[in-house]
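# kindly generate the corresponding structure for this input.
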Amino acid sequence: MGNHMQVQNFIRDNMPYQDAIPKWHPRYLYFTVFASGMTTLAIELSASRLLGNIYGTSNLVWANIIGLMLVYLTVGYFLGGRWADRSPKYSTFYRIIIWGAFLSGIVPLVARPVLRGAAEAVNDLNAGVAIGSFIGVLVLFSIPVTLLGCVSPFAIRLAIKEAHEAGKTSGTLYAISTLGSILGTFAPVLLLIPNLGTAKTFLTISVVLLAIGFLGLFLTEGKKVLRLLWMPPGLILLAVLVLSGPTRPAPDGMKLLYERDSAYNLIQIVEDSNGTRYLLLNEGQGYHSQWNPNGQFYRRTWDYFLAAPYFNNVPFTTADVHNICIIGLAGGTIAHQYTDAYGPIPIDGIEIDPAIIEASRQYLDLTMSNLHVIIGDGRYELNRLDKKYTVIGIDAYRVPYVPWHLTTQEFFEEIRDHLTENGVVVINVGRTDTDRRLVEAMTQTMLQVFPTAHTMDVPDSFNTILVATRQ
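Got it, this is the predicted structure:
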């Protein structure tokens, strides 16, 4: 009983001006905690897209994002509790919110030079993706996420009025923060990034939390908040200066025609001096599609897809190719080539990113009447199709981010069930000069389902074409 009274007296004696704080203030505190939880998860989800623009979205990148965010939050929890004990004031709390929000908005504005510099610094290392993304996250997110981590323990210190309510108050605050995190998980992916892009998503969630922090500080300290009013115009001015150019410049000798940050990719379309256009995604390593109005054959990886049907037993002619399904349609290079080589045969093209299709229709002439575009995941959409194909082409594998559900024996059994008796599956697999493990693993998996599998290394590239037949 004596210890309980001592704790209660300590809490009462150290309350942050409870008698002077209006009754609505604790409610606004809870609302602020909700907004802080939303911002924290929104930053983490948006960080994957920000880093994906340079390093892609491999498991290595995700591991660095999640791991380092947890480190920063851990530091924030530790410091926030001690900070609250030393300065248990609402004004201190709202200043933490304001600075955390402001620095979160700064992240995308400094991301371009920092991430490009990190990418260049580790370009010659085998672990370049891991080291580069590690450095990028370390520099960009450490301070704002740590400050946001201070919010929950600080809010608990402010909210507790009676010792016997400490558990209830703490649980309520953590529940409210988690509810905000749920909103912060879905809002960037489903709404903000597809419509605003990554940089403006960061700025939007930053401005929202900044406004909440300013209002709380104004209601607590009045005109003293004017000392920090330089932040919003400063953020806007910096955004205008930094975001006026492209996220990544076009390769040497090319001009940028189109750029958009979709829910899945940073999409760029560039054009060289010969009028040939290329689709670049994310970090821009390699061409995902190519198009020239004067011809559709480029002596690149896609040309090898045309040879796939001829791995059947002879005799086999062009007239035996009746249709094709393409998983990983992208800008439609394979669809263009099959149309030119085999005539206007029916083509079903599956692509998960609708923004790629939109850009390709505008810039890569993806307008063939024989092409039926299907938006969605390749495996799911294939299984919804009640058709059999002469050719199923898959162009969705690239190290280090390979969709694992498109590599299993069960997937290839589903492919086999969608092939005609003389049908073939042809796959583009990425590799390096010294590492062929993915090619070998894919070949062995395909041989569990198909009687024959063949490999063709594409000259002067890091690609191998695999062809499996039902015969």
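
# going by C-alpha atoms from here, please, whenever you check contacts or count neighbours.
Will do.

# the residue sitting nearest the centre point of the chain: which element?
Residue closest to the average C-alpha location in the chain (Cα atoms, centre = their mean): residue 49, at 3.4 Å. Using DSSP states H and E, residue 49 sits in helix 24-55.

# this one as well, want them side by side:
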Amino acid sequence: MAKSVTKNKSSKMAVFAFAFSGMAALIYEVIWTRELSLVFGSTVYAVSMMLTAFMSGLSLGAFLGGRWADRSKNLIALFGTLELGIGIFGLLTIPLIQVLPTLYFLVYNTLKPSFYLFFFFQLLLSFVIMLIPTTFMGATFPVVTKINTASIEKLGNDVGNVYSINTVGSILGSLGAGFFLIPLIGVKATTFTAAGLNLLVASAMIFISKSAMAKKWLGAGVMILAVIGTTAAMVRPPAIDHNFYRIADYSSYDEYREYVNDLTTLFFNDGLYGRVTVFQGPSGERSLSTDGKVEGSSTEYDRQVMSLFALIPDESLRSVRDPKSILVIGLGTGYTAYAALYGTNANIDIAEINQAVLDASKYFVGDSIDTNPRAKFYLNDARNYLYMTNKKYDVVTSEPSYPVSTHITPLFTKEMFQIVAKHLNKDGVYCQWVPRYIMRDDDMLMMFKTFTSVFPNTYVWGSNYGANQAQDVLMIGINGNKKLDVKQIAENVRKVGRDKLKFSSLDFSFYAYPDTIVKLAKGTLSDGSPIPFNTDDCPLLEFQAPKNHIDFFREGTSAFK
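Predicted coordinates for the structure are as follows:
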């Protein structure tokens, strides 16, 4: 009888410990998805590859774990040993992830793979990081299920209890990692926390199992964890890694290392909405990076382009009346908001989701925005902000991140443009940035059709990049039928840039009138098919932009035809 009671207590402790196992597992998933996105990019394809690797490991683990459970004479010890393995290989991912940029560089620059082969390599690299720990994670479920199964008559109830408590732990782990642990203590310490949970569960299970062999494994595992932990603690991420967004930026690995070694990190923040870094090169230029993407810099070209996002729509409206209210979507380096503030007398609202970006922008524009009484920050997603506010604006200018990221593409859809239109005053102006350098001609036609379906009175400007080419395209949509004097607008923009913002020159051009854009939007794609819309329900740009990005570096600009 006593033996039966002891066994019952052990099984209850194992089920209770399984909740902490699930908690650690989802902490790892949040961390791995976040950290691998810094290398692989946060494209829809990269996220799919990472999730595929994670789920594959769980599946393989469940397959193997069932067989291990049937052969094991001490299931409690087996459960503890699996948890120890998860902790060891989970913590090992800290130094392994730091090696990925080098592997990424060698794979891409050696093979220059096609789009599908490129993401196949991403999948393989995801397996390198996740396969072993996720296999152990998957194996714990059949083991704990067998521990908790008292009889065949209660099999459904016993399995349900195990699955339920593990799921509760998983929920707490994902919430805790994203909303509390990473913002408060950072990614590295959060990984140590997850490994600590695994070690706690392993120690408890091995202790109550009374297995001498398992205790030896535990002693060896603790020493291995100490070595890995010391190594992981010494790892320092560079200011910027070689990643998806920077493929083929360097002709050799030595050139890449020389560039990275010459950078100085001025600002680093691992927050709720991603990693924000400001780094400085040897010549003094500063760059802002979010989640591995360089969003802007202090170079003359970037300062000019960011300023044009404010100056051109401002001067477009000024031909009707002076702008009194401006909404800037996305702060970035702050140059657009700065140009709006000091190039006009309007009140400026800024919608920026990440507090760390506000802090980082001070390395480019100082406190000039933060201390200006005409500027007001809204820490919110742009679409959520527009859903929640009743404000209307004379000018809205949108300069989000690149539409290769799955969480950014909703700012380039028809629905987004319709939301903005509802918040524009009569004859108000909407400026939408489009990165021409990662767009094929067919993609530009799609964006023209999508934009003009909401703003048929659209003028197209761009920063110059070679003869008759625009690197950064600005679609200027007018909420009304007002016709613009583009020559006068260009003169006014250059005058404001020179007199108020102290630019010696501004290199930009006017590219197309509304009738030209509408005519293009009514045409067909290069294969003769109708031009589609880019919508929330069918976000074609989200899937096409990453392909373009790879093709651009493989084939050069000749690929964009």
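
# can you calculate the TM-score here?
Put the two chains on top of each other and the TM-score (TM-score structural alignment, normalised by the length of the first structure) is 0.86; 447 aligned residues with a Cα RMSD of 2.8 Å.

# for the helix holding residue 49 of the first structure, which positions count as buried?
Buried residues in helix 24-55 of the first structure, counted by 16 or more other Cα atoms under 10 Å: 25-26, 29-55.

# just to revisit the earlier point, was I right about the residue nearest to the centre of the first structure contacting residue 198?
Yes. Using Cα atoms under 8 Å, residue 49 of the first structure is in contact with residue 198, at 6.6 Å.

# residue 431 of the second structure -> the first structure?
Using TM-score structural alignment, the equivalent of residue 431 of the second structure in the first structure is residue 426.

# please give me every residue in contact with the residue mapped onto residue 51 of the first structure from the second structure.
Taking TM-score structural alignment for the superposition, residue 51 of the first structure sits opposite residue 36 in the second structure. Contact analysis of residue 36 of the second structure by Cα atoms under 8 Å, 6 or more residues apart in numbering lists 50, 97, 126.

# closest one of those residues to residue 426 of the second structure?
Distance ranking of these against residue 426 of the second structure, using Cα to Cα, places residue 50 first at 46.3 Å.

# in which helix or strand does the nearest residue to that closest one once chain neighbours are set aside reside?
Take residue 50 of the second structure and drop its neighbours on the chain: the residue closest to it by Cα to Cα, 6 or more residues apart in numbering is residue 126, 5.9 Å away. Using DSSP H and E, residue 126 of the second structure maps to helix 115-148.

# for that helix, buried residues please.
Quick answer for helix 115-148 of the second structure (16+ other Cα under 10 Å): 118-119, 121-123, 125-127, 129-148.

# check stretch 351-365 of the second structure too.
Neighbour-count burial for stretch 351-365 of the second structure, with 16+ other Cα under 10 Å as criterion, is recorded at 351-361, 363-365.

# for the second structure, give the strand that spans the most residues.
For the second structure, the longest strand by residue count, based on DSSP state E, is strand 424-435.

# for residue 245 of the first structure, helix, strand, or coil?
What DSSP: H, G, I helix; E, B strand; the rest coil gives for residue 245 of the first structure is coil.

# contacts for stretch 116-136 of the first structure, please.
With Cα under 8 Å, 6+ apart as the criterion, stretch 116-136 of the first structure contacts 51, 54-55, 60-61, 64-65, 111, 114-115.

# at 10 Å what do you get?
Stretch 116-136 of the first structure has contacts (Cα atoms under 10 Å, 6 or more residues apart in numbering) with 48, 50-52, 54-65, 67-68, 111-115, 137-139, 248, 283, 400.

# for it, measure first residue to last.
By Cα to Cα, to the nearest Å, the extent of stretch 116-136 of the first structure from end to end equals 9 Å.

# alignment lookup: residue 335 of the first structure to the second structure.
In the second structure, residue 335 of the first structure lands on residue 337 (TM-score structural alignment).

# now do residue 62 of the first structure
Taking TM-score structural alignment, residue 62 of the first structure has residue 47 as its aligned residue in the second structure.

# packing partners for the helix or strand harbouring that match?
Element membership for residue 47 of the second structure (DSSP H and E) is helix 44-71. On a contact count with 3 or more Cα pairs under 10 Å, 6 or more residues apart in numbering; DSSP states H and E, helix 44-71 of the second structure meets helix 2-40, helix 75-111, helix 115-148, helix 540-555.

# and of the ones you listed, who's closest to residue 445 of the second structure?
Residue 445 of the second structure lies closest to helix 540-555 among these, at 11.4 Å (Cα to Cα).

# buried residues in that closest one?
Buried residues in helix 540-555 of the second structure, defined by neighbour count with 16+ other Cα under 10 Å: 540-554.

# Provide the aligned range in the first structure for it.
Under TM-score structural alignment, there's no match for helix 540-555 of the second structure.
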